[in-house]
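Asks: Make a model of this:
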Amino acid sequence: MFARLLSAVVVGIDAALVEVQCDVASGLPTFQVVGLPEKEVTESRERIRSAIKNSGYSFPAKRITANLAPADLRKEGVGFDLPSALGILVASGQIPSLTSQYLVLGELSLNGEVRRIHGVLPIALAAKQADLKGMIVPEANATEAALVDGVAVYPVRTLAEAASLLSGELTVPCFKIDRDALMAQVTAPPRVDIVEVKGQEQAKRALEVAAAGGHNLLMIGPPGAGKSLLARCLPGILPPLSFAEALEVTRVYSIAGMLDRDTPLITQRPFRSPHHTISYAGMVGGGRGLPGPGEITLAHHGVLFLDELPEFDRRVVETLRQPLEDRSILLSRAGVSVRYPSNFTLVGAMNPCPCGHLGDHLHPCTCNPHEIRRYRKRLSGPFLDRIDLFVEVPRLTPEELLTRPQGEDSHAIRARVEKTRRIQWERMKDKPGRFSNAELNSKEIAKYCALDQDAKGLLEMAIDRFALSARAYTRVLRVARTIADLSGAPLIRAEHLAEAIQYRSIDEDLA
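Replies: Below is the predicted model:
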């Protein structure tokens, strides 16, 4: 006899529907899985055999073939256990024929329990697009699947429960969640409040500009000046995630298997801070089989913080150049290519020299000029061209250390940032997928970055003085547009441009 069910496999950030076809025929007792399965899929044969027996059914002593169609699509993961087992039960006549309007997912334990799997959210989105009747998922994945509106979700705990549900012997209520309650967590207090940072007013201003326009930032200063603490304040002053953005971030973490059961929807902007020993694959994505997301994708709609930036492998740093421009990364392997989103704000931190004390009046620098040049040359000119803001973070004075932290808190700065972002959203409402000044293209810069007469003269002098490249020139204008938006000015004035140029003046020392 023959049976078919629908399942799905994750391919990059999306999912593809897979038809699980099971045939039970006379012949020598064998169990084969075909259709380009990976190792974990072929290993499911023993899990399925034990789960069927321990659920009160008999495993047929016949020739069993499970085909995963389309056969030219690589199948990974353990989500095919449950549909394959149900298909065998139907094909062997132990349960009635099933409707093909349900998508079935789940890993099986040896005792028949249905275990949690990865990537349920993109599969639920694919099920909605295919206009399926509903999804049968592990109970532990029900909340994640229910995030998608318009898809009925039926959670099951065991193979026997899934079989009874599909045969009509058991009624399981459709699982629903309160999306508004989940999104209420967006307004949670920031992990680190910027008011906790002592001094560093210039760096705080640079953080506000970076948050307001989505600009990349590099902080340079001696050890212990507060660079890491400042970087951790940035997510707290960025605008809250919209539901669409939260769904995108959650989809990435679902694929990566990093979604907590108690946190079905990620409502806080990600903050990723990989160690400088990270590999190329760890940064941009990779792994065996289908490439998985890397740190630049896990930081999507959030912050990627690279502390001790010159200590990173140069090949790893250089791979960031294209994602910083394109806001996505294309990973190509033998026979497969996947594209992951990587729309993040890059924040780097570095010392001014190998010993870290160049320019520090309390600790004399012990590096010779050759060592300083070699240290700074670890960052290439094309990479530095993609940084919008360069800011010095000097050692705190005794007075600053001894006084209590003062200044505005993250909530007050976020309010200004949100107001500025609304100006940009209105400006770019006809440009889908782009929301900030950092994403303005050349045509839009010419349209929206109008300068007054004094600013034009200042820009001409800056181009000659700092030998700005075409990319650096456009980035100066984008930053100036953000500073003007923060002050509510329609035209970029000389003071806005002067501040933007000031954030690139340190770049000359690094070159």
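
Asks: all contacts plus neighbour counts: C-alpha atoms, from now on.
Replies: Noted.

Asks: Name the nearest residue to Asp23, ignoring sequence neighbours.
Replies: Leaving aside its chain neighbours, Asp23 sits nearest to Phe2 (4.5 Å; criterion: C-alpha to C-alpha, 6 or more residues apart in numbering).

Asks: Contacts only, for that neighbour.
Replies: Residues near Phe2 by C-alpha atoms under 8 Å, 6 or more residues apart in numbering: Gln21, Cys22, Asp23, Val24, Val90, Ala91.

Asks: Second input sequence below; structure requested for side-by-side comparison:
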Amino acid sequence: MTMGRARSVVLIGMEGRLIEVEADIGQTLPAFVLLGLPDAALRESQDRIRSAAKNTGLDLSRRRLTVNLFPASLPKSGSGLDLAILMSAWAADGYMTGTSDVVFLAELGLDGRLRPVKGILPSVAAAAAAGIGTVVVSADNAAEAALVSGVEVLTADHVLPIAHHFGTAKARKVLRPPETAPERITGGSGSSGSPHELHERDLAEVRGQQEARFALEVAAAGGHHMLLMGAPGAGKTMLAERLPSILPPLDDEESMVATAIASISSGATSVTQLQRSRPFEAPHHSASAASILGGGSRIPGPGAATRAHLGVLFLDEAPEFHRHVLDSLRQPLERGAITLHRSAGQVTYPASFQLVLAANPCPCGMNVGSGRQCVCSVAQRRNYLSRLSGPLLDRVDVQVKVDRPRSAALALEDRGECSATVAQRVQHARQRQGSRLGPHGLKLNSQAPLSLLSNELRLPRASLQALDASLDRAQISLRGYVRVLRLAWTLSDLSFKDIPDHEDIDIALHLRHVGVRP
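Replies: Okay, the predicted model is just below:
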């Protein structure tokens, strides 16, 4: 037999594409030809595979070996195809059998050891969706692969046990006995973990700041974006870091998506169970647009906005970020996804996050209410805050001024509610939203479109007088009008009202613009 086949998976963004690896042994001069748009890392696999085969005791054929990665028009990258290429080459030489319907996902060491690769969870999920019943991964990726149900997972530390498992009688005459047999791991849903296992910071640690705490609860309940404006030391960062502790845990479907993002973003061995707590990303203000949105020369990788999907993206010292970086978030705030275009193609990543901005009122940070003399001119303050563009702020529903606590007694003795108590109210409010918006395919008030708010969820005209007046006086835009309505529905859900009344509208308008401009 001069033809061998095996399967593998390559990732285009978060989408796994099944790859058929075909190996053919010709009768011409010795060569190793790799076809199918491989990148540099994949081309280097030729030498890794030859060394791994030699050190296993089963050399590759000394004739011309041609390996085709189908579909040939799809760009392929990474080292995860190493094992599949080796198995197809051995199959072409008559050493392996039964590899044509098995997905192999592992990098090879020069001594034949199997090394872990990133993106195992979405890759195995793609294999399962394509009807593949058996997947072979390295031992370090076993726990992650087992998170996908309905797939038989074989794993080993070295390629030798895998070769014995699929080897023919011809191969067993040459191979030395394996040290260990492939360990079989049954598929499963993984460990769910504690809802707040990654968020030990409690809202009770925030002393005072009743208005800011209330605004944080409203933002959590409806999934609204938020701006915290105040002097240094007022507690802006402390509040933002405790937002995940009052958010509900991820459900099963959301957990699979969040864990898949972690799988393609982090180290290859870091994912061992499903992620149940909401992600929290806080990039430094020197971050580039590529690090926030995602980037790369061929197929771009995910950025902080994607890693914060279904969770919180916190930009501390927001005016210190480059303005074009901040404005680049406007599209994902509306769409909940990021599409990146490169010469090798385009990729779309999910980016439905809750944005939290924190900013000082001026460059020195000592504006009115800080207790110290501000040394900034009016022009300096305006230039500083103008880095937060109007179109960006128009997409931020809750804008809160955070003042420093006025007395030591308030700061040290007033202990507010803990995160667990607030989280219960947030969960109940989200359940009410789910019941109301579920028939329309929505979950949160922050997702409600104008068409829904002006028809099925239309409020009485008497309740909208203050909001209509603000729109007529050009104090808010039509986008702001919609976002105030969304806030009002969240306030009514927290108060267990059937529909918002004029008081909810007034509070929503107050939260919308509470005087954060100088």
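
Asks: returning to that earlier point: same check for the contacts of Phe2 of structure 1, but in structure 2.
Replies: Contacts from the contacts of Phe2 of structure 1 that recur in structure 2, judged by both residues aligned by TM-score structural alignment, their matches' C-alpha atoms under 8 Å, are Gln21, Cys22, Asp23, Val24, Val90, Ala91.

Asks: In TSV: those residues, plus distance to Arg49 of structure 1.
Replies: Converted to TSV, the kept ones among the contacts of Phe2 of structure 1 look like this (distance: C-alpha to C-alpha, whole Å):
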residue	distance to Arg49 of structure 1
Gln21	17
Cys22	14
Asp23	15
Val24	14
Val90	15
Ala91	14
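
Asks: For those, pick the one with the most neighbours.
Replies: Cys22 (28 neighbours; other C-alpha atoms under 10 Å).

Asks: would it count as being in a strand?
Replies: Yes: when the secondary structure is assigned by DSSP: H, G, I helix; E, B strand; the rest coil, Cys22 of structure 1 falls within a strand.

Asks: Could you find the closest non-adjacent residue to it?
Replies: Nearest one to Cys22 of structure 1, counting by C-alpha to C-alpha, 6+ apart, is Ala66 at 4.5 Å.

Asks: and that neighbour, what does it touch?
Replies: Ala66 of structure 1 neighbours (C-alpha under 8 Å, 6+ apart): Val20, Gln21, Cys22, Asp23, Phe31, Gln32, Val33, Val34, Ser84.

Asks: Show me which pair in the residues you listed is furthest apart.
Replies: Val20 and Phe31 (14.3 Å; C-alpha to C-alpha).

Asks: Tell me which of those two has more neighbours.
Replies: Using other C-alpha under 10 Å, the more surrounded residue of Val20 of structure 1 and Phe31 is Val20, with 23 against 18.

Asks: Name all residues that make contact with that one.
Replies: With C-alpha under 8 Å, 6+ apart, Val20 of structure 1 has these contacts: Arg4, Leu5, Leu6, Ser7, Ala66, Asn67, Leu68, Ala69, Phe80, Pro83, Ser84, Gly87.

Asks: Among those, name the ones in strands.
Replies: Judged by DSSP state E, the subset of the contacts of Val20 of structure 1 located in strands is Arg4, Leu5, Leu6, Ser7, Ala66, Asn67, Leu68, Ala69.

Asks: Run through the residues that contact the fourth one.
Replies: I take that to be Ser7 of structure 1. So Ser7 of structure 1 contacts Leu17, Val18, Glu19, Val20, Gly79, Phe80, Pro83, Leu103, Val104, Leu105 (C-alpha under 8 Å, 6+ apart).

Asks: redo that, cut-off 6 Å
Replies: The contact partners of Ser7 of structure 1, taken as C-alpha atoms under 6 Å, 6 or more residues apart in numbering, are Leu17, Val18, Leu103, Val104.

Asks: same question, the last one
Replies: Contact analysis of Ala69 of structure 1 by C-alpha under 6 Å, 6+ apart lists Val18, Glu19.

Asks: Compute the number of surrounding residues for the nearest residue to Ala41 of structure 2 once chain neighbours are set aside.
Replies: Nearest non-adjacent residue to Ala41 of structure 2, counting by C-alpha to C-alpha, 6+ apart: Gly78, 5.6 Å away. Per other C-alpha under 10 Å, the neighbour tally for Gly78 of structure 2 reads 19.
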